[in-house]
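no FASTA, just this:
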């Protein structure tokens, strides 16, 4: 007899897990299918940084704030440590300081503060100002995702190493046989050629490849995550402000190579003191399996300007996520009881729980 569930989810990354969490919390019976033995994609390869500050103004910023608040509940129940709280954005240029001041006058800047460099002694000399936000939090993604999966496994059926080869109304074809479900949610991450590939293509979705580093303990503790000037023209909450135009012009002149490789700086710290540092952005339908030492050095150059001499690199890796110039995420409806959900901007950890709520509201 074919087993039946209230909700079936395809994909075991953070977007799929967030939908499973929402369904379990609503008292639904849930099955989740992940083709790999464990999550191996962007959900564990990125920073584990739940970024609220700087997300696009309006609805997307609200989604990030909602997701951050749910993360706090998830972390407490699943035994996931919040490694860091808060964000510091350093500004070396007058144009950067203008952007930060303008940001403070928006509703997004509520409870944020502009600090003097002396108030952030962990930063290198040469900073003009520092924005502090209390909202952003960070988990260690390599352990947080397995812990969340473990919590869900006690309350739902999670099938790892099981492929889903077909989805239709009320039914999934899997490598372990057919499964019935009243509602089906497909969360493919950056798998653009599998289920509903034609619909994904119609949304102009491709892939972004990034490079990441882990550095040894620098001998000090960061009070929060750190970003810099380059982030102010990448994150739309800042970049869409009129004051950002002058900064874009300056950075295109003085940091052309960084911008050509999509480099900006995020630094977060793990419980053992090591630093996760990144990242770069290159756009391809099929990302290369190789990483570039020159790109790593561009990332470390920005680290040096913001935090001083970098400690030794102990780990390097690459990741990929789905991206689109047309939307930041999509909730598509292939058939009435099926939803296709893709975060298309690299902010899965920052928005997945809020998006999951929207998905269930859409049925």
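Good, I have the coordinates. What you see is a predicted model; the values in this text were computed from it and never measured.

For the rest of this, base every contact and every neighbour count on C-alpha atoms.
Will do.

any idea which helix or strand carries residue 258?
Using DSSP states H and E, residue 258 sits in helix 256-260.

Residues contacting the helix or strand just after that helix, please?
Once helix 256-260 ends, the next helix or strand along the chain (criterion: DSSP H and E) is strand 266-269. Here strand 266-269 makes contact (C-alpha atoms under 8 Å, 6 or more residues apart in numbering) with 47, 49, 83-84, 138, 221-222, 224-228, 275-279.

ChimeraX command for the buried members of these?
A single ChimeraX command selects the buried members of the contacts of strand 266-269 (16 or more other C-alpha atoms under 10 Å):
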select :47,49,83,84,138,222,224,225,226,227,228,275,276,277,278,279
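
In strands, which of the contacts of strand 266-269 appear?
Among these, the members falling in strands (DSSP state E) are 49, 84, 138, 225-227, 275-278.

from these, which single one is nearest residue 151?
Nearest to residue 151, judged by C-alpha to C-alpha, of those is residue 138 at 19.0 Å.

for the chain, longest helix please?
With secondary structure taken from DSSP state H, the chain has its longest helix at helix 59-78.

thought residue 160 was touching residue 31?
No. At 10.7 Å, residue 160 does not count as touching residue 31 under the criterion of C-alpha atoms under 8 Å.

So between the two, which is more surrounded?
residue 31 (25 against 16; other C-alpha atoms under 10 Å).

Let me see the contact set for that one.
5, 7-9, 20, 156-159.

try 10 Å this time
Residues counted as contacts of residue 31 (C-alpha atoms under 10 Å, 6 or more residues apart in numbering) are 3-10, 20, 23, 153, 155-159, 179-181, 184.

ok, structure two:
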């Protein structure tokens, strides 16, 4: 805690830590603080989970994360998910990743990846073995598959509410929902429900770039993505599925020199997919239905409308990997904060941190990032990571 913190100066209704935002980043910080024995309150302007944290795959992606600190955060966050999932009643819906290499250039990227430290618990399977692994999935082109045993998947729509409920019931975290925070000062927050006092404050604004500390959000924009749910295909996926387009998007692969040749080929063969930031992720829910995406479009204020042409491109890649496309059951858009870096942590005031994951990897990295934030709360004003 800050050196100036005096417990006697706070009344019994005060908290050690107040967190603004009940998405996965806010909940991760609540867990980290509660595990340190701190009293915690979480405030959110929505009455239920509604943002990026539930509009995604629930895919806790380790393989393919940017080499170095981000990859290590993903490994640690995956471990924490496994620690809390059972006690919180959160089902691990899928385990592992199958990266389907459709082109020789994609195979080269996978082989280069296997030479890095990030390839722990990963393996390559040639076409014959890959075909047996894929079962009913029949890609139009197949050079082999890269498998990873470290990735996991939860159902975001239920996992986030269950995590919050468990934090309240088992860790004593207080929640105020439907309450907007309109001002933060050292030691207190002004909200639509009155004043909340806390020794330390952590603001997790997601893609709200203007309400609190807009100066801390400079250079961050918003990314809109389109996603779909398809009817159950009649078989069980061996794991979450990705394809060649993912190899030029996820930095753990894309930053490898071998990825340049694949990108050049995709520039020729699938320019529209690259223009719309499309790559394929397919996960499967307990009822057998498939969550499929996604695309990436950037703007300070993205429009709320889904473009059918973009969905058609996503399904085009799905067809190339799976063959038959099951009926579409639902379509939606999501948004998240986006910048060149993985995340941004700033200290605009003593005892205050503003924490934003700026890469769409909140589910994959937030738990570890939260531990780092709590450990840094004695850092001086102006620190950024």
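Sure thing, it's come through. These numbers come from a predicted model, not from an experiment.

among the ones in strands among the contacts of strand 266-269 of the first structure, which two are most distant?
With C-alpha to C-alpha as the measure, no two of these lie farther apart than 84 and 278, at 16.7 Å.

In contact with the aligned partner of residue 16 of the first structure in the second structure, which residues?
In the second structure, residue 16 of the first structure lines up with residue 26, judged by TM-score structural alignment. Neighbouring residues of residue 26 of the second structure by C-alpha under 10 Å, 6+ apart: 18-20, 32, 42-44, 164, 202-206, 355-356, 366-367, 370.

what separates the helix or strand harbouring residue 26 of the second structure from the chain centre, distance-wise?
Following DSSP H and E, one finds residue 26 of the second structure within helix 24-35. Relative to its chain's centre, helix 24-35 of the second structure lies at 15 Å (C-alpha atoms, centre = their mean, to the nearest Å).

once aligned to the first structure, how far is it on average?
Compared with the first structure after the fit, helix 24-35 of the second structure shows a mean deviation of 0.7 Å (mean C-alpha distance after the TM-score superposition for the first structure).

Following that helix in sequence, what is the next regular element?
As assigned by DSSP H and E, the chain's next helix or strand after helix 24-35 of the second structure is strand 40-44.

and that following strand, how far from the chain's centre?
Its chain's C-alpha centre and that of strand 40-44 of the second structure lie 21 Å apart, by C-alpha atoms, centre = their mean.

Ok, stretch 280-289 of the first structure next?
In terms of C-alpha atoms, centre = their mean, the centre of stretch 280-289 of the first structure is found 17 Å from the chain centre.

leaving aside the residues next to it on the chain, what's closest to the alignment partner in the first structure of residue 335 of the second structure?
Matched to the first structure by TM-score structural alignment, residue 335 of the second structure sits across from residue 320. The shortest distance from residue 320 of the first structure to any non-neighbouring residue, by C-alpha to C-alpha, 6 or more residues apart in numbering, is to residue 209 (4.4 Å).

likewise residue 90 of the second structure?
Spatial nearest neighbour of residue 90 of the second structure, chain neighbours left out: residue 159 (5.6 Å); criterion: C-alpha to C-alpha, 6+ apart.

Show the contacting residues for whatever residue of the first structure lines up with that neighbour.
Superposed on the first structure with TM-score structural alignment, residue 159 of the second structure falls opposite residue 144. Applying C-alpha under 10 Å, 6+ apart to residue 144 of the first structure gives the contacts 14, 43-44, 48, 74-75, 78-82, 150.

Could you say which helix or strand holds residue 144 of the first structure?
Assigned by DSSP H and E, residue 144 of the first structure falls in helix 141-153.

How far does that helix sit from its chain's centre?
Using C-alpha atoms, centre = their mean, the offset of helix 141-153 of the first structure from its chain centre is 16 Å.

just stretch 237-252 of the first structure next, same as before
Relative to its chain's centre, stretch 237-252 of the first structure lies at 22 Å (C-alpha atoms, centre = their mean).

Provide the aligned range in the second structure for that stretch.
Per TM-score structural alignment, the counterpart of stretch 237-252 of the first structure in the second structure is residues 252-267.

What residues of the matching stretch count as buried?
252-256, 258-259, 261-263, 266.

Helices along the stretch 151-300 of the first structure, start to end?
197-202, 236-239, 244-254, 256-260, 293-307 (DSSP state H, counting those that start in this stretch).

of all those, which lies closest to residue 105 of the first structure?
helix 236-239 (11.6 Å).

Mean deviation, the closest one versus the second structure?
Mean deviation of helix 236-239 of the first structure relative to the second structure after superposition (mean C-alpha distance after the TM-score superposition for the first structure): 0.3 Å.

Does anything pack onto that helix? Which helices or strands?
Applying 3 or more C-alpha pairs under 10 Å, 6 or more residues apart in numbering; DSSP states H and E, one finds that helix 236-239 of the first structure makes contact with helix 59-78, helix 94-104, helix 244-254.

Deepest-packed of these, please.
Most buried of those by mean neighbour count (mean count of other C-alpha atoms under 10 Å) is helix 94-104; its value is a mean of 20.

What is the burial count for residue 285 of the second structure?
Residue 285 of the second structure has 17 nearby residues by other C-alpha under 10 Å.

quick one: what's aligned to it in the first structure?
Aligned partner of residue 285 of the second structure by TM-score structural alignment: residue 270.

Next: residue 240 of the second structure.
Here residue 240 of the second structure is matched to residue 225 in the first structure, going by TM-score structural alignment.

Contact partners for its match?
Contacts of residue 225 of the first structure (C-alpha under 10 Å, 6+ apart): 49, 51, 83-89, 132-133, 136-138, 266-269, 276.

Where does the match of residue 335 of the second structure sit: helix, strand or coil?
Assigned by DSSP: H, G, I helix; E, B strand; the rest coil, the conformation of residue 320 of the first structure is strand.

if we can go back for a sec, can you name the two of the buried residues of stretch 252-267 of the second structure that sit furthest apart?
Greatest spacing in those, by C-alpha to C-alpha: 252 and 266 (18.0 Å).

any idea how far the counterpart of residue 75 of the first structure in the second structure lies from residue 357 of the second structure?
Aligned against the second structure by TM-score structural alignment, residue 75 of the first structure finds its counterpart in residue 85. Separation of residue 85 of the second structure from residue 357 of the second structure (C-alpha to C-alpha, to the nearest Å): 22 Å.

same question, residue 210 of the second structure
In this structure, residue 210 of the second structure and residue 357 of the second structure are 16 Å apart, going by C-alpha to C-alpha.

Compare those two (neighbour count), which wins?
Taking neighbours as other C-alpha under 10 Å, residue 210 of the second structure and residue 357 compare with residue 357 leading, 25 against 12.
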